[in-house]
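J.: What follows is a protein structure lacking sequence information:
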């Protein structure tokens, strides 16, 4: 699409938002062209996706899949219907089918050992296999010692957060590059957690890992749109220039959304070739 003042072909992607926790109408005035909601009641977010503000593209996971009593089932901020407690493979089959029927393009699992039980390897692998049959990649909230490290082995396609509870070893970071994407969400942290996350992401990027811009919008006081603090944190972690544009995943413009940016429509978790940054 071209206009008299230039070629208008794309907008940025936030790969981690929670639209039930913000006023989504405010997205229409920002620089985002697409958002990925990683945890909302499926009917509510599907309604938003069907009639998006300002023509922004909304993809979503629907409800968190979590063990009985797992995160975020005990969180006051979690909207009604925004999680499903999974007790066995049959429950996983039903939940994944429900999310697919609602229009989900990914499945979100919670694996937060600091806040409750987490799935064992067998059940989490079963969820990944079920989701794969439905054509849905699995994204994981992995928090607590060892949780991020086991996700690639179990077939998870992306981490919803850069690991922030522990510093991964260089060998662990290298093992993740080329196997799983990391969604940044650096700016939500302060102090030691932020330092750990920035350090982990810096080394993951240096090993050629696939980084995706995401803010966890709805978590704390953040701008509803492109977050300069997240962009600055990515630069601090060494994700700059063309690498930063790749992390932001510009998408094609529509009649409603016009941007003077290079565009590419892509699977947001398609892994990039591993090229080490020196």
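T.: Looks like it arrived, so ask away. Treat the numbers as computed from the prediction; the structure is a model and nothing was measured.
J.: use CA for all of it now, contacts and neighbours both
T.: Noted.
J.: hang on, residue 126 is in a strand, isn't it?
T.: No. Read with DSSP: H, G, I helix; E, B strand; the rest coil, residue 126 is helix and lies in no strand.
J.: Check the burial of it by counting its neighbours.
T.: 18 (other Cα atoms under 10 Å).
J.: and what of residue 218?
T.: For residue 218, the neighbour count with other Cα under 10 Å is 18.
J.: Hmm, residue 22 and it touching each other?
T.: Yes. Residue 218 lies in contact with residue 22 (Cα atoms under 8 Å); the separation is 5.6 Å.
J.: Please identify the buried residues of stretch 208-227?
T.: Within stretch 208-227, the residues that count as buried by 16 or more other Cα atoms under 10 Å are 208-218, 222-227.
J.: Can you name every helix or strand that the top helix by length along the chain contacts?
T.: The residue-count maximum for a helix in the chain (DSSP state H) belongs to helix 191-206. Under the contact definition 3 or more Cα pairs under 8 Å, 6 or more residues apart in numbering; DSSP states H and E, helix 191-206 sits against helix 170-176, helix 228-236.
J.: Can you give me the buried ones in the first one?
T.: Which is helix 170-176. 173-176.
J.: now do the last one
T.: For helix 228-236, a neighbour-count test (16+ other Cα under 10 Å) marks 230-231, 233-235 as buried.
J.: Quick check: next helix or strand after that helix?
T.: helix 241-248 (DSSP states H and E).
J.: try the first one
T.: Heading C-terminal from helix 170-176, the first helix or strand you meet, by DSSP H and E, is strand 181-183.
J.: Now do that following strand: which elements does it pack against?
T.: Going by 3+ Cα pairs under 8 Å, 6+ apart, strand 181-183 lies up against strand 158-159, strand 210-212.
J.: take a look at this one as well, against the first:
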């Protein structure tokens, strides 16, 4: 056993690390005995990408990535459920040497008839449900719940087609809440980020990038919703707007979650350096950045990562913790 410092999702703590019965490193939440030799480096769990589209990438690459958890925010429910089973270890196609990953998912986008992204070529078959009224919304949300979804994704992109009325958006929020689901909104177009949060969306799939929110709007957002970053996917003008909004949102106490919109362009199936750098530009440093990355519980032996000095506060320097690291 070695004395170890690990990040529990909020702060650094002391524990011990050794090899488990399966020969893999395993962390224990207990005080090291006096004289226990220290591990060189600090431990974190695999990171979380809160916005991915696994049908648009080679999801098998997750097994060798530094991601311990991903949240799919728009895909065919049955297909994404199969991907989730594969990475959890339930599938016989997953190699025994692969660490399991958690895949949570929203299932299909909910959008009005003709709304975004129903007319997008990149949207896989079954990944969009066009909702005309609250009865249709209830049916679809029941179906998504049965398919194992853990959130509801609503598209509200006024630049690319119709958006839900206030009344129908509120109804979707209420129907989702009856299942215990938060509503994650893709908000795009003037005023949409403010509107969907006031109507009950608890998370924005993208830090607002259409327009600069004023400080009063930022303060309201910080109290009512969290933001998934996706700062690096934009062109320079939209990126500057999103980073400015995210910086003021973070400074106001808002919760920023690391997310890349993986599959939107040539994004890596791993930690994305461009997104990490953009979050640092927005003022998230060291522990704040780690909180945004929401590492999985390091006491669960899946996807343990090691941060070595002198870059032990830089997630981009993380690599898998191996049995060789535990040799004294």
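T.: Everything's here; your move. The structure presented is a predicted model; accordingly, all values stated were derived computationally and were not measured.
J.: what does residue 61 of structure 2 align to in structure 1?
T.: If you follow residue 61 of structure 2 across to structure 1 using TM-score structural alignment, you land on residue 26.
J.: burial measure for that match, as a count.
T.: Residues near residue 26 of structure 1, counting by other Cα under 10 Å: 13.
J.: I'd like the helices and strands packed on strand 181-183 of structure 1 as TSV, with distance to residue 198 of structure 1 appended.
T.: Listed next are these as TSV, based on distance: least, Cα to Cα, whole Å:
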stretch	distance to residue 198 of structure 1
strand 158-159	15
strand 210-212	12
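J.: wait, which of the ones you listed is closest to residue 245 of structure 1?
T.: Counting by Cα to Cα, residue 245 of structure 1 lies closest to strand 210-212 out of those; the figure is 9.6 Å.
J.: corresponding residues in structure 2 for that closest one?
T.: With TM-score structural alignment as the criterion, strand 210-212 of structure 1 aligns to 255-257.
J.: about what we covered before: tell me which of the helices and strands packed on strand 181-183 of structure 1 lies nearest to residue 3 of structure 1.
T.: Using Cα to Cα as the measure, strand 210-212 is the one of those that comes nearest residue 3 of structure 1, at 29.6 Å.
J.: with structure 2 superposed, average distance for the closest one?
T.: When structure 2 is superposed, strand 210-212 of structure 1 averages 0.3 Å from its matched positions, counting by mean Cα distance after the TM-score superposition for structure 1.
J.: what packs against that strand?
T.: On a contact count with 3+ Cα pairs under 8 Å, 6+ apart, strand 210-212 of structure 1 meets strand 181-183, helix 241-248.
J.: residues in contact with the match of strand 210-212 of structure 1?
T.: Residues outside stretch 255-257 of structure 2 that contact it (Cα atoms under 8 Å, 6 or more residues apart in numbering) are 50, 222, 225-229, 246, 249-250, 291-294.
J.: cutoff 7 Å now
T.: Applying Cα atoms under 7 Å, 6 or more residues apart in numbering, the contact partners of stretch 255-257 of structure 2 are 50, 222, 226-229, 250, 292-293.
J.: cool, stretch 264-284 of structure 2 as well?
T.: 61-62, 65-67, 230-232, 243-244, 246-247, 260, 316.
J.: Widest-spaced pair of these?
T.: Spatially, the most separated pair among those is 61 and 244, at 32.3 Å (Cα to Cα).
J.: Would you mind measuring from residue 273 of structure 2 to residue 280 of structure 2?
T.: 11 Å (Cα to Cα, to the nearest Å).
J.: where do the strands sit along the stretch 1-150 of structure 2?
T.: If DSSP state E, counting those that start in this stretch is used as the criterion, the strands of the stretch 1-150 of structure 2 fall at 2-7, 12-19, 25-28, 42-44, 47-52, 67-72, 102-105, 109-111, 128-130.
J.: Just want the most central residue of structure 2.
T.: Most central in structure 2 under Cα atoms, centre = their mean is residue 50, positioned 0.8 Å from the mean C-alpha point.
J.: residues contacting the counterpart of that one in structure 1?
T.: Counting by TM-score structural alignment, residue 50 of structure 2 lines up with residue 15 in structure 1. Residue 15 of structure 1 is in contact with 35-36, 183, 212-214, counting by Cα under 7 Å, 6+ apart.
J.: could you redo the last one with a cut-off of 6 Å?
T.: Neighbouring residues of residue 15 of structure 1 by Cα atoms under 6 Å, 6 or more residues apart in numbering: 35-36, 214.
J.: Against residue 41 of structure 1, how distant is it?
T.: According to Cα to Cα, residue 15 of structure 1 stands 17 Å off from residue 41 of structure 1.
J.: number of nearby residues for the nearest residue to residue 94 of structure 2 once chain neighbours are set aside?
T.: Using Cα to Cα, 6 or more residues apart in numbering and skipping the chain neighbours, the partner closest in space to residue 94 of structure 2 is residue 86 (6.2 Å). Neighbourhood size, residue 86 of structure 2 [other Cα under 10 Å]: 21.
J.: got it, and residue 109 of structure 1?
T.: Other residues close to residue 109 of structure 1 by other Cα under 10 Å number 30.
J.: so what corresponds to it in structure 2?
T.: Correspondence of residue 109 of structure 1 to structure 2, assessed by TM-score structural alignment: residue 154.
J.: Isn't its match up against residue 185?
T.: Yes. Counting by Cα atoms under 6 Å, residue 185 is a contact partner of residue 154 of structure 2 at 4.8 Å.
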